[in-house]
Every structure is written in C-alpha cells, then in structure tokens.
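Peer 1: need a structure here:
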Amino acid sequence: MKFQFGVWLFLCISSRFNVSSGSEAGAAPHGFAPVIIVPGDGASPIDAKIKAKSNCDSRKEWFRMWLNVEDIMLGRFPCTAKNMMLNFNLTTNTSHVQPGVETQIPGWGTAHTVEYVDDHAFARIFHIAFDAAYLVQAMVSWGYTRDVSIRGAPYDFRFAMASQPEWCVRFKLLVEDTYVANNNRKVSIISHSMGGFFATWFLNRQSQVWKDKFIHSFIALSTPWGGSNKALQSITSGYNFNVPLVNVRDCKMIQRTFESNYLMMPNYLFHKPNHIFIKTPKYNFSLNPEDLDLYFEASNNKVGKLIYEKIMRENRLKRTKGGMLFEHPRVKTYCFYGVGLPTPGLFYYPKNFPDQQPVIQKVSGDFTLVHESLRGCKIWEEDFVKNNASDEKLFTEVHELPGVSHIGIFGDPRTQEKIKLILSDL
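Peer 2: Next up is the predicted model:
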C-alpha cells in the first residue's frame, strides 16, 4: 500500500481528532439549487458502542467502527468484522446487529459526513477514505455553503431500504428543511453508487405533488442499475478491496450477512442471454431464476438465499422494462458514469469453490461496475425520446464519460461542470 509505512508511523505518533469542515452561514448561491448528497455503499460512517463483556472490543464509549483506517493498520479488523456482522433471524426473517453492539450513523444533514468516511486527520492528508470531497470542494468554490446548501444523508449501508424506514422519514424532512433554509428553492438530490437505489426508492414513494414542490432534479452518479459484480464476489468468496492487511475470510464472513450485497446482486436481464458471471469446473452460473437456487447451494450460502428473497420481497423490487428494478422517479433525472476501464466481469474458480479467490476476467466499466449495469438508465432516456418528450417528468439525460472511475467521478472536471449547469437551471 502506497505510503503504508509513513501512514503507520503517523498513526503511532498521532491521536485521533476532527478537523472542522467549516460551516458558513448562507443559502445556495443565487440561481442555484441546494443539494443533498446520498452516498454509496460503504461511504457512510458507522459509530459503535460495545456493551457485551465477552466482546473482543472493550470500548464502552462511542467510537468510529467504520471506516477506521487506524484499526485496520493496527491489525484490529478481525474484531471490527465481528462487530459489524448482522444476524439473520430465521423465525422473523429479519436482520439485526450483533448482540452487545449498539450502532449509530453520525453526521446527519452535514456535508462533512459525505466528504470523508474516516475523520482521522491523515485520511484527509493522504486522501484515504474520501468520498464526495472533491465535488463538495468544487461546490463551495461556486458559492455553496456546507450544512446549509450542501447537506448529506448517510445511512447504514449494511441494510437495504425497507429495513431502515426511518431513513425515508428523516430524508423527507431534510429535503423540506433544506428547501426552507434556502429561500424556498427546490432541492437537487445527488446520489453515488448504491445511494442511487436509496434515492430512487424514496422518490418513487412520494406523491407527485410533493415532488413538484420540493425536488429540482435527481443526479445519479455511477449507479449499479444492473447490479454489482463485486457484490457477487463479496458474498461468494469475499472481497477485501485489495487491502493486504485485511483478511479476505473476515470480509466474506461479514459480507454474507449484509442485505445490501444481495440488493446489488447482478441482474441477468441486463446482459445477453445465458451470460456467465461465475465459472467453475462443475458449474456455470448466469444467475437467472433457473440456476439461482443452485448458486446459493453450491456456494454454501443457503441463508443468503433467504436474505435475497427477503430483500426482493420487502423492497417490492420487480423487473420492469429492460430488467430495471425501479420505475422512473418522475423528476428530472441525470445519469453520469465512467466507461472504458478494466472492471471485473467474470469470476473463474478453478478449484475449491467458493473458498479461494477467483481468477478475474476484466471487461469495460468504471473499475467497479460493468458498462451494462451503469447504462441502465438509458432505458429511461430512450423511453423519453420515443415519447417525443411529451411527459416532462420523465426527462432523462445520460452522460457516458470515457476513462472516469467509480469514485473518481466526483473529481472529474466534465462531471463537475455539467452538474454546475444543471444546478443553475432554475
């Protein structure tokens, strides 16, 4: 890992402290819509407090459980993994946090919470664990104000939408509060990655009257409309984000319990018929309904099948036109994503499936999501064009950006400039 020794030395001699983002007073700049950012998978911080005496962690006060790079560098990730795991109750069909572990999502409504996932000073210095920082910094240069006209809506990324209904309630109030705080200007929702699922799911559950009053636009960055192959790798054999200090078996242990990984399983309808996602000497898995049961059985993940079925049922996710899990949110929608970068496409397990890491075949995408998944909202754009743009609420505009990565989209000058134009269209 680049700068690993220097970072380790820095950690040994430094203490954890927060660096203030600075919260200026004032509404969005004249002629611009205020913004709420909905982060992606793994991009919301999780604080924890340990209550159980037998737990491997003895910290009784609130501490940063995710993301805590210091704990990772000091070899504490196995304990973090145990604390972050969810328990699936086979009787009630519900997921719960570990007994003796209390969690909370800090930073509601603030910009800081979506800029950096870890608030340690070195995370900023070395740009480790940053998320929307580049975009927020650009918006501040346009005249935006943190915590007033740029706000964040973090969530517990381990759970799917229906499992945290309080998020939707709070998000609706946050939209309305931001609208009032910015002189009754409509609010633009900017989502990244899985945050696009949360934003679309929310919008589809609001009345058109409410959306017409409060929502300016929906800007979806790098959304896995057709699922994530890396989520599939996570629940199959584990994925450690290529961090050598993190044991992939610890990752697999917790990743199989996260509802969100099943929410983002690849959607076979976005690919050519009989497209193969996983290949072994004995099986080829295309994840269509006929072999989905076999996949969960062969990968020794029968509980995972129950979690997957629960997610599809409780979130009322149905395959619509082209395989999309969501209807159009009926607000002006803009989709941005990168293409042309080597991205995991097929996982080959020559032996010991699913207990070894696969040989990965790369295809075009944004380093994280394949092109077929990212381009999902083109279905909405094509429908809008076919209908001669007769329904303004179905407006959709898609921007493919060659060479832009999944997280790099926040700092891409083309994306920033286009977002600036969208937000100024009042």
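Peer 1: can we go C-alpha only for contacts and neighbour counts from here?
Peer 2: Will do.
Peer 1: And residue 336, which helix or strand is it part of?
Peer 2: Using DSSP states H and E, residue 336 maps to strand 333-339.
Peer 1: Just the buried residues of the lengthiest helix in the chain, please?
Peer 2: If you go by DSSP state H, the chain has its longest helix at helix 165-181. Neighbour-count burial for helix 165-181, counted by 16 or more other CA atoms under 10 Å, picks out 167-168, 171-172, 174-176, 178-179, 181.
Peer 1: Format those residues as CSV; extra columns: distance to residue 385.
Peer 2: As requested, those are exported to CSV (distance: CA to CA, whole Å):
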residue, distance to residue 385
167, 34
168, 31
171, 31
172, 30
174, 33
175, 30
176, 32
178, 32
179, 31
181, 36
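Peer 1: So which of these is the closest to residue 147?
Peer 2: residue 178 (9.2 Å; CA to CA).
Peer 1: what's the spacing between the closest one and residue 36?
Peer 2: 8 Å (CA to CA, to the nearest Å).
Peer 1: so what sits against both of the two?
Peer 2: With contacts taken as CA atoms under 8 Å, 6 or more residues apart in numbering, the residues that reach both residue 178 and residue 36 are 149, 187.
Peer 1: Count the neighbours of residue 111 for me.
Peer 2: 28 (other CA atoms under 10 Å).
Peer 1: thinking again about what came up before, tell me the first helix or strand C-terminal of the strand holding residue 336.
Peer 2: Following strand 333-339 in sequence, per DSSP H and E, is strand 341-348.
Peer 1: Could you name the helices and strands sitting against that following strand?
Peer 2: helix 229-236, strand 278-279, strand 359-365 (3 or more CA pairs under 8 Å, 6 or more residues apart in numbering; DSSP states H and E).
Peer 1: now the longest one and strand 341-348, what's the angle there?
Peer 2: Between helix 229-236 and strand 341-348, the angle comes out at 30 degrees (axes from the mean of the first three to the mean of the last three CA atoms, to 10 degrees).
Peer 1: contacts for helix 229-236?
Peer 2: Outside of helix 229-236, the residues within contact range by CA under 8 Å, 6+ apart are 239, 251-252, 255-256, 261-262, 264-266, 277, 299, 344-345, 347, 354, 368-370.
Peer 1: mind running it again at 6 Å?
Peer 2: With contact meaning CA atoms under 6 Å, 6 or more residues apart in numbering, helix 229-236 is reached by 255-256, 261, 265-266, 354.
Peer 1: now do the second one
Peer 2: Where contact means CA under 6 Å, 6+ apart, the residues beyond strand 278-279 that reach it are 284-285, 346-348.
Peer 1: Another sequence for comparison is provided below:
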Amino acid sequence: METKLRCLPRLLLILFTFSVVGQTAVLSSTESHQRYVKHASGVHPVVLLPGNTCSQIEVRLTDAYEPLSPLCAARKGDGRWSRLWKNNTAADAEVPCFADQLRLVYDHAAGDYRNAPGVETRAVSFGSTRGFLADDAADKELCMGNLVAALEREGYRDGETLFGAPYDFRHAPAPAGQANRELSLFRRRLGALVEHASKANGGMPVILVTHSQGGYFALDFLRRSPLPWRRRFIKHFVMASTGAGGFVLSMQGLATSIAPSSSSYSSPSPSDVLSMPSVGRTFASTFTALPSPVAFGDDTPLVVTRNKSYAASDMPAFLAAAGLPPYAVRLYETRALPVALNLGAPVVPVTCVNGFGMPTPEMLVYRPPGRPRARPRGGVRRRRRGRELGKYSGA
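Peer 2: Sure, this is the predicted structure:
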C-alpha cells in the first residue's frame, strides 16, 4: 500500500501538458516541462492527500480530561495546542499519555467515533503541503516529501498552485445516513479548498493526487459531491497505492492475537504508539483496508493458522478471534463493510498507480510454536484479477 512515489511528478506533468496543449505533442524533456509551467497563463493546481499516519495531529486538553498520571496532565486546561502525532522528540515516559489521547471512543448514543473526554484534536496546516511532511527524514518519501520537492522544482508553489489536505487518519468513511462528523467536516473543507485552488488559478480545474489511505478519503469525497461540481472543479484524480478492495497485509497486525508463533509489541517509543492494541484498534480506520469479499471472493483463504483459515467473508469471525469486542465486530459489519461492498467509480478521469516488483502478500500463513517458519513461497508473479500473486508465510 505504501508504494514509493517516484513516477508521480512526471505523470502529473504529462497530464498537465495534455490538458492544456490539447492536440500538440507532449514536451520531451524536464526542462521543457519546467519552462512551460512557469510561463503558462494558467496551470491546473494540484491538491495532495497523503497516506496513513502522514498527517500531523495536534492536541488540546480541556478541564474535562482525566489524565492517567500527573505527567499526562502537564498541559491540561492551558488552552494551548501541542504535537500529539508524530512526536519523535518526546520521552518514552510519555507513551501512555499519547496512547490515552490518541485513542478513539465509539459513542453509542451519537452513533459516531469521538476523542476521549476532554481531548480536542486537529490536523495541522490544512491547505498546505507542510501539514503532512514528516519530521523524520526517513519518512519523507513515504509522506509525499519527495513528490512535493519534485513539483516545486517544476514551478509549483505551496499555497499558490500546490495545496495539501491533511486529515485525521484515525477516522474512516461511513455509509450514507450514519453519523460521521470528522469526515463530514473534512469533505466540506476539501471542497472549499478545491474551489479556492481553482479560482486562484484562473478557474482551472484541479488535479487531485492521493496516496494510500488518502485515496479512500478522496473517493468518499468525490462520490458524495454533485456530478456537475465534479465536472467543473476536478480535472483528474490520481490514486497512488490505494487498494480499493482492501489488501491482505492489513490483517497482519490483527492476526498477532490468533497466531501462536507471533509475539506482542512491547515498550513502544512515541513514534510507535500506534502499534499498541489499546490505540490502533480503537480507530475507525482499522477496518478501512480489510479485504472485501467483492475483490477477494468468499472462499479464498487469506489467513491460515493451525486451527482455522479465514477468507474475506469470514472477517467478523477473524476479528472476534483477534480479540476485538463484539461491539467492534458489529461496527465493522455496519460501518466499514457496507462502504467496501458499495465502492463505486468517482465519475471523473482517474489514473491508478501501483508499484510492481514489490513483495505483495496474498496469504498469511502462521506455523505452530516450535516449528520453523517457511520462506515466502511464490514470489511476485504476473498480476491477475488486479492482485499480485505470491503466498507468504506470516510474521
């Protein structure tokens, strides 16, 4: 899912050239592209949606917050925003505080996910690409940093022709008619950003570029937008490394509870806090990329353990075996699964970008304790039915 984005700058320039020049030949060199972008009377602005965990999240604690310890109460009630995710400079002792403040709670009365009481959060710098560029240099390419740099070399400018739409990656789309405050707010803000980007560039429609989880948010946004609006404001939708029908690797973290050969995560650092079950399993987005029966079929085994195999149609049983409480399994059935089963076309020009030559698990096989794990079988083979083949023994 986290395919590198090296090809996207060139792809966007090709899309731009075709859309403006029409029947003329595509410019042949990077220098020609740069010259055209800088001197054109108008360009198609680009709006970027990053991948999972790339958006930076800030927190503010009100007097209603009940801290786990005096350390967690250090910023309570002071009215100031501070970095919650991703905080690489925090001490390991703050991990329990981050975990408590990052977790989501499902409000049964409201029928929606929300923060813990007294916790307010926001995505940083909406409208700018600076809002999701990771502080850690190792994450720069994963979080569109290299893509932004490449586009800026070609003449794009943050806040002028290049925009970012960071989001709260803990949340996820829900079926129509169900409460989903976070996504409703995001859709309104994204719509206003697209309109602003277009109007600031002479009415040119926008090229919407997403990576990984950002693709799910964009699909939800486009499908809920009126068709005349889409035709007016969206020139092209580029969806990079988004498994619209889910992917097997999303089951791996959950499978640790049912796989006897796997070990639990211990002593995480602040940058690893999302790996804690008490945090990550509370997110609505935990279910977003689980394999859909539409894409994977009802009978194909995806996780194989000593005692049982699980196909996409067995997801409720898989989640229960993984230790999720009954209400969480029910949320998968009533919120995440209907979205996956009713995924439709955005009805705008679309380009999907997926990596090749990348190890892509189709099955996770867990061996009993004491038995050596088998090596990956099959490797990466020719694509079939939209999925990379190759079965791997699980971690």
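Peer 1: TM-score of the superposed pair?
Peer 2: Once superposed, the chains reach a TM-score of 0.72 (TM-score structural alignment, normalised by the length of structure 2), with 326 aligned residues with a CA RMSD of 3.4 Å.
Peer 1: quick one: which of the contacts of strand 278-279 of structure 1 is most hemmed in?
Peer 2: residue 347 (23 neighbours).
Peer 1: Which stretches in structure 2 count as strands?
Peer 2: With DSSP state E as the criterion, structure 2 has strands at 46-49, 57-61, 82-85, 104-107, 112-115, 119-123, 162-164, 206-211, 234-240, 301-304, 309-311, 350-353, 364-365, 392-393.
Peer 1: Using TSV, please lay out those strands together with distance to residue 33 of structure 2.
Peer 2: What follows is the strands of structure 2, written out as TSV (distance: least, CA to CA, whole Å):
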stretch	distance to residue 33 of structure 2
strand 46-49	15
strand 57-61	35
strand 82-85	37
strand 104-107	45
strand 112-115	45
strand 119-123	33
strand 162-164	16
strand 206-211	17
strand 234-240	18
strand 301-304	45
strand 309-311	47
strand 350-353	20
strand 364-365	44
strand 392-393	42
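Peer 1: burial measure for the nearest residue to residue 34 of structure 1 once chain neighbours are set aside, as a count.
Peer 2: Spatial nearest neighbour of residue 34 of structure 1, excluding adjacent residues (CA to CA, 6 or more residues apart in numbering): residue 149 at 4.6 Å. Neighbours of residue 149 of structure 1 under the rule other CA under 10 Å: 28.
Peer 1: and if you look at residue 204 of structure 1?
Peer 2: 16.
Peer 1: could you check the distance from whichever residue in structure 2 pairs up with it over to residue 346 of structure 2?
Peer 2: Correspondence of residue 204 of structure 1 to structure 2, assessed by TM-score structural alignment: residue 223. Distance, residue 223 of structure 2 to residue 346 of structure 2, by CA to CA: 5 Å.
Peer 1: Tell me the residue in structure 2 aligned with residue 97 of structure 1.
Peer 2: Residue 97 of structure 1 maps onto residue 115 in structure 2, by TM-score structural alignment.
Peer 1: For its match, give its distance to residue 341 of structure 2.
Peer 2: Residue 115 of structure 2 is 28 Å from residue 341 of structure 2, where distance means CA to CA.
Peer 1: higher neighbour count, the two?
Peer 2: Between residue 115 of structure 2 and residue 341, residue 115 has the larger neighbour count (other CA under 10 Å), namely 16 against 13.
Peer 1: how far away is the spatially closest residue to the more buried one that is not a sequence neighbour from residue 290 of structure 2?
Peer 2: Residue nearest to residue 115 of structure 2 in three dimensions, not counting chain neighbours: residue 104, with 4.9 Å by CA to CA, 6+ apart. According to CA to CA, residue 104 of structure 2 and residue 290 of structure 2 sit 19 Å apart.
Peer 1: again, but for residue 40 of structure 2
Peer 2: 44 Å.
Peer 1: the more surrounded of the two?
Peer 2: A direct count of neighbours by other CA under 10 Å for residue 40 of structure 2 and residue 290 places residue 290 higher, at 23 against 9.
Peer 1: Isn't the match of residue 97 of structure 1 up against residue 102?
Peer 2: No. Counting by CA atoms under 6 Å, residue 115 of structure 2 stays clear of residue 102, with 7.5 Å between them.
Peer 1: Report the contact partners of the corresponding residue of structure 1 for residue 129 of structure 2.
Peer 2: Residue 129 of structure 2 maps onto residue 111 in structure 1, with residues paired by TM-score structural alignment. By CA under 6 Å, 6+ apart, the contact list for residue 111 of structure 1 reads 146-147, 150-152.
Peer 1: what ranges do the helices span in the stretch 1-150 of structure 2?
Peer 2: Using DSSP state H, counting those that start in this stretch, the helices of the stretch 1-150 of structure 2 run over 8-21, 30-39, 95-102, 145-153.
Peer 1: now the third one: which residue numbers in structure 1?
Peer 2: Across structure 1, the stretch matching helix 95-102 of structure 2 (TM-score structural alignment) is residues 77-84.
Peer 1: ok, residues contacting that stretch?
Peer 2: residue 56.
Peer 1: and that stretch, how far from structure 2 on average?
Peer 2: Average distance, stretch 77-84 of structure 1 versus aligned residues of structure 2 after superposition (mean CA distance after the TM-score superposition for structure 1): 2.0 Å.
Peer 1: State the number of residues packed around residue 271 of structure 1.
Peer 2: 16.
Peer 1: ok, and the closest non-adjacent residue to it?
Peer 2: Leaving out its chain neighbours, the residue that sits closest to residue 271 of structure 1 by CA to CA, 6+ apart is residue 372, at 6.7 Å.
Peer 1: Look up how far residue 12 of structure 1 lies from that neighbour.
Peer 2: Distance of residue 372 of structure 1 to residue 12 of structure 1, given as CA to CA: 44 Å.
Peer 1: about what we covered before: residue contacts, the residue nearest to residue 34 of structure 1?
Peer 2: 27-28, 34-35.
Peer 1: Show me the subset of the residues you listed that structure 2 keeps too.
Peer 2: Compared against structure 2 with both residues aligned by TM-score structural alignment, their matches' CA atoms under 6 Å, the contacts of residue 149 of structure 1 retain residue 34.
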